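# Predicted structure and sequence below. I'll ask about it afterward.
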Amino acid sequence: MTEIPVRHADLADRAVLITGGGSGIGAALVESFAAQGARVAFLDIAEKPSLDLVERLSGSSPYPVVYLKADLRNTAETQVAVNAAAEKLGTLSVLVNNAGWDDRHEFDAVTEEYWDRAQAINLKQMFFVAQAAVPHMRRTGGGAIVNFSSIAYLLNMGEMPAYTTAKAGIIGLTKSLAGKLGVENIRVNAILPGMIVTERQKELWLTEEGIAAMIARQCLKRVLVAEDLVGPCLFLASDASAAMTAQTIVIDGGAL
């Protein structure tokens, strides 16, 4: 990963839980929080890349990175995993709701089963992960939740209606949780990435033409990568944003 541009001293020793941390954006976030000296745990359903990440980071940070396998579609399993993470870390102070499923799907082909699956992965689990994490934050006197949405719902993208609906819903969830939890010193904000080019994206969806078209739309004329989300996420998790809640940060190179 690229060198972290800012060190947040208050993140050292802080207990951080990241969902979908085994690869892509999530892996960059796991590595970055570990590099800050935080105690980091992450949830992911994909075991091999997650274990590979733990092995790669072994010995490079003050605390061992903790991986817990969990299918976030299963609420009971998710709640057990969140509590297990808190037990292993000693508490929870930061939750990064990163996990998602950006599958493309045709409007006419969407079934009720597909719709429910998309909402379960992209939206429903965020609420229940937060619900399980908040009691641990209360015991520490506060915390920070960072939800990952997307600019996709602002672009009138017709090839992923279930996904964009969920990503819009995350903004509503963010503001509602901020209103509820602010009195307990728990801040809730959201990050809206633009086109972040990961290996998975290139394998499944992105073409050179599509990437070039988005760069042409952006003010910043370069490819955006997972590491571009590190600084904003660290900022929202840290005391540098201590008076900031119910807000969204767009990281899209100026595409909007």
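That came in fine, so what should we check first? This is a predicted model, so every value here is computed, not measured.

# hey, let's count contacts and neighbours off CA atoms from now on
OK.

# Could you say which helix or strand holds Val40?
Assessed by DSSP states H and E, Val40 sits inside strand 39-44.

# Can you list the buried residues in the helix or strand just after that strand?
Per DSSP H and E, the first helix or strand lying C-terminal to strand 39-44 is helix 47-57. Buried residues in helix 47-57, counted by 16 or more other C-alpha atoms under 10 Å: Pro49, Ser50, Leu51, Leu53, Val54, Leu57.

# Strands of the stretch 51-200 of the chain, residue ranges please.
Taking DSSP state E, counting those that start in this stretch as the test, the strands found in the stretch 51-200 of the chain are 66-69, 94-97, 143-148, 186-193.

# And for this protein, the residue most distant from the center?
Asp108 (29.6 Å; C-alpha atoms, centre = their mean).

# so who does that one touch?
For Asp108, the contact set (C-alpha atoms under 8 Å, 6 or more residues apart in numbering) is empty.

# next, the one to line up against it:
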Amino acid sequence: MNVNFSDLAGRSVFITGGGSGIGAAVTEGFLRQNARVAFVQRSDASGFCDDMEKRTGHRPLYISCDTTHTSALKAALDKAAEAHGPVEILVNNAANDQRHATGEVDENYWDEAMAVNLKAYFFACQHVIPAMRATGGGVIVNFTSISYMMGNAGYPAYTTANSGITGLTRSLAREFGPDNIRVNAIAPGWVLTQKQKDMWVTAETLAAHIDRQCLKKELQPEEMVEPVLFLASEASRAMTGQVLVADGGVVVTG
């Protein structure tokens, strides 16, 4: 990655799910911009932090946290602020796109899906906004998905939550724009993280999806980094309430 967003240097960044998949690529992207990065993840990420320090010269702050536990998420945000200063850039990335059939969803499953895919986004935003207001502004980038735009079947709780993320993004952008807080979302297409390869990708489904793309290529986690950095930087200072689609041209809007 050769793109340089100089205004990101020294900024306090907090990323949920920042130690694997797209989140890991985003963590590395911010580190290479010389930002101060903290991230949360349920699984141990100390080895990932060692690797990032070797590769970028900067070590991210890893905080073990299940984002569905709101009190733990708020405590992690406070810990990051103590280490790096008030969070200036929040990236809500952690999600679970587990496949499920409508008829098999019970109340507990629904609540758990909303907790990880939507509730955690709201309460992370709620918790960082006061400090952003006090310091004259900030940036929130929420990861959603093109799944709900496509009307995908096979995971209705997930697509519902992602639709809700778009609504949340637009509402917060309107409410806190006067405080110079920008809130945008990025909607990736089918990005071939290791999790996707291990759990969902088959030769047939991948070929069918790429056939729907304008760009006939497999999307990689690294290709989501520059769009996030753009939304976090002053390069997008006139943008808020937007959903930036990065899907190889499946969902063509305008």
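Yep, it's here. Just so it is clear, the structure is predicted and the values come from calculations on it, not from any experiment.

# What does the TM-score come to for these two?
Here the TM-score for the pair of chains, by TM-score structural alignment, normalised by the length of structure 2, is 0.96; 251 aligned residues with a C-alpha RMSD of 1.1 Å.

# related to what we said a few turns ago, can you state the residues of structure 2 onto which the strand holding Val40 of structure 1 aligns?
Counting by TM-score structural alignment, strand 39-44 of structure 1 lines up with residues 36-41 of structure 2.

# Just the angle for the strand holding Val40 of structure 1 relative to helix 47-57, thanks.
For strand 39-44 of structure 1 against helix 47-57, the angle between stretch directions is 160 degrees (axes from the mean of the first three to the mean of the last three C-alpha atoms, to 10 degrees).

# Which strands or helices does strand 39-44 of structure 1 pack on?
Where contact means 3 or more C-alpha pairs under 8 Å, 6 or more residues apart in numbering; DSSP states H and E, strand 39-44 of structure 1 is packed against strand 15-19, helix 24-35, strand 66-69, helix 75-89.

# ok, now with 10 Å
strand 15-19, helix 24-35, helix 47-57, strand 66-69, helix 75-89, strand 94-97 (3 or more C-alpha pairs under 10 Å, 6 or more residues apart in numbering; DSSP states H and E).

# if we can go back for a sec, which two in the buried residues of helix 47-57 of structure 1 are spaced the farthest apart?
Pro49 and Leu57 (12.2 Å; C-alpha to C-alpha).

# top helix in structure 1 by residue count?
helix 161-181 (DSSP state H).

# Enumerate the positions of that one that are buried.
Using 16+ other C-alpha under 10 Å as the test for burial, helix 161-181 of structure 1 gives 161-171, 173-175, 177-178, 181.

# Glu184 of structure 1 versus the residue nearest to the spatial centre of structure 1, what's the distance?
The residue lying closest to the centre of structure 1 (C-alpha atoms, centre = their mean) is Asn98, at 1.7 Å. Distance, Asn98 of structure 1 to Glu184 of structure 1, by C-alpha to C-alpha, to the nearest Å: 23 Å.

# try Val82 of structure 1
Here the criterion is C-alpha to C-alpha. By it, Val82 of structure 1 lies 20 Å from Glu184 of structure 1.

# Ok, Pro161 of structure 1 next?
35 Å.

# Check His8 of structure 1 too.
23 Å.

# residues contacting the equivalent of Glu184 of structure 1 over in structure 2?
Aligned counterpart of Glu184 of structure 1 in structure 2: Asp179 (TM-score structural alignment). Asp179 of structure 2 makes contact with Ile129, Pro130, Met132, Arg133, Ala134, Thr135, Gly136, Gly137, Gly138, Ala173 under the criterion C-alpha atoms under 10 Å, 6 or more residues apart in numbering.

# Redo the residues you listed as JSON lines? Include distance to Ile63 of structure 2.
Listed next are those as JSON lines, based on distance: C-alpha to C-alpha, whole Å:
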{"residue": "Ile129", "distance to Ile63 of structure 2": "20"}
{"residue": "Pro130", "distance to Ile63 of structure 2": "22"}
{"residue": "Met132", "distance to Ile63 of structure 2": "21"}
{"residue": "Arg133", "distance to Ile63 of structure 2": "25"}
{"residue": "Ala134", "distance to Ile63 of structure 2": "25"}
{"residue": "Thr135", "distance to Ile63 of structure 2": "24"}
{"residue": "Gly136", "distance to Ile63 of structure 2": "27"}
{"residue": "Gly137", "distance to Ile63 of structure 2": "25"}
{"residue": "Gly138", "distance to Ile63 of structure 2": "22"}
{"residue": "Ala173", "distance to Ile63 of structure 2": "28"}
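
# out of those, which are buried?
Judged by 16+ other C-alpha under 10 Å, buried ones among the contacts of Asp179 of structure 2: Ile129, Met132, Gly137, Gly138, Ala173.

# Nearest to Glu112 of structure 2 among the residues you listed?
For the buried ones among the contacts of Asp179 of structure 2, the nearest to Glu112 of structure 2 is Ile129 (24.8 Å; C-alpha to C-alpha).

# and the closest one, what pairs with it in structure 1?
Per TM-score structural alignment, Ile129 of structure 2 is aligned with Val134.
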